[in-house]
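>>> here is my input, please return the structure:
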Amino acid sequence: MHWFLAVERRLTRTALELAIIAMALVVALTFYQVVTRFVLGHPSAWSEVAARSAMIWMVFLGLAAAFRMGSMIAVDLLVDLSPPAMRRIVHMIVGVASLVFLAILIWYGTAMALRVRSQNLAGMSITIAWVYAALPAGSALALFGVIARMMEVWREPAGAHDDELKNVEGSV
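All right, here's what the predicted structure looks like:
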């Protein structure tokens, strides 16, 4: 279990760092687009598409860290409303539902990326499959976080995991 958590921690941290880089790229590309459009009067044909693509990657890479930290508003509400004895069960149900959802995203995201691999992004000579690949890549990374979170919830005594999991946020 320790090796899995170590691998998951490194994968989640790397995904989060890449999401931050993608966010910086979105900001830079959007700034470039504004300058070329409104200052120079000659809008760039590729920067808007590139910014949108980087934003998609940012979201799906950030998904790994979000799932690992349990940053889901509806889930927090369910956990807070349930009695302490039921909280572990709620966490497990949410974890299994998340795994199913991520598996579906991996399956259909891969199929979609393969389906559009012969199409290029507008204004760029890059296949659009690279954009669609964010779905299965980010979802696969998020699987590790969901499993790790479920393992930590399960190994803690009933009720004790609530405070412990809030501390996990600082370790990612």
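>>> please count neighbours and contacts with C-alpha atoms only from this point.
Noted.
>>> any chance you could map the helices in this protein?
For the chain, the helices defined by DSSP state H occupy 2-34, 47-69, 73-81, 87-115, 129-132, 134-155, 161-171.
>>> another for comparison:
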Amino acid sequence: MGVIRSIYERLLTGIKYLLVLLSTVLIVVVFSNVISRYFLHNSLAWADETARFLFIWITFLGAVLAHDRSEHMNLDIVIQSVPRKVGLTLLVIANLIVVGILILITKGGFTVVIENYEWMTPALEISYGMVYSVVPACGVILLLQTLARIVKIIKLFGSSGGLSTQR
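Got it, this is the predicted structure:
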């Protein structure tokens, strides 16, 4: 289990660095386009497209980090106000719903990538499939995170530890 945890932590670290890089590039691209638009009176044709695609990637990669830290909306108030076993059951049910939704998103993401792989973006001339590949990639990671969380919750049924939606 230590090897898997180590690989997972490296993956999260890589995602953090990638998010910093993508956010920096997004800021530079948007700032450059603003300067170009207002001072040179000429918009950069590729800037809007680049910013849109960077924002998509930042959103999905950020969701992976937020899910790891349990920073998405939780049922904390409800979970803490019911008996322990009921709270754990509610957590499992909520996470199973998340699994179902993630399966739909991931499956749809794979379909979008495959169907749009040869369609090129107008300004950057890169594959839309490459742009949208972040959806199934992050969907798989989110799915694995959620399944691991369910296993952890189920293990709490037998222990005397407190309830928490944290990892």
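>>> can you pull the TM-score for these?
The TM-score (TM-score structural alignment, normalised by the length of structure 2) is 0.84; 165 aligned residues with a C-alpha RMSD of 2.2 Å.
>>> take the helices of structure 1 and lay them out in JSON lines including distance to G41 of structure 1 and mean neighbour count.
What follows is the helices of structure 1, written out as JSON lines (distance: least, C-alpha to C-alpha, whole Å; neighbours: other C-alpha atoms under 10 Å):
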{"stretch": "helix 2-34", "distance to G41 of structure 1": "10", "mean neighbour count": "17"}
{"stretch": "helix 47-69", "distance to G41 of structure 1": "14", "mean neighbour count": "22"}
{"stretch": "helix 73-81", "distance to G41 of structure 1": "43", "mean neighbour count": "12"}
{"stretch": "helix 87-115", "distance to G41 of structure 1": "35", "mean neighbour count": "17"}
{"stretch": "helix 129-132", "distance to G41 of structure 1": "28", "mean neighbour count": "20"}
{"stretch": "helix 134-155", "distance to G41 of structure 1": "33", "mean neighbour count": "21"}
{"stretch": "helix 161-171", "distance to G41 of structure 1": "45", "mean neighbour count": "13"}
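>>> right, so of the ones you listed, which gets closest to A122 of structure 1?
Closest to A122 of structure 1 of the helices of structure 1 is helix 47-69 (C-alpha to C-alpha; 6.9 Å).
>>> hang on, V131 of structure 2 packs against F53?
Yes. Here V131 of structure 2 lies in contact with F53, judged by C-alpha atoms under 8 Å, at a distance of 6.5 Å.
>>> tell me which residue lies nearest the centroid of structure 1.
Per C-alpha atoms, centre = their mean, the C-alpha nearest to the average position across structure 1 is that of L63, at 1.5 Å.
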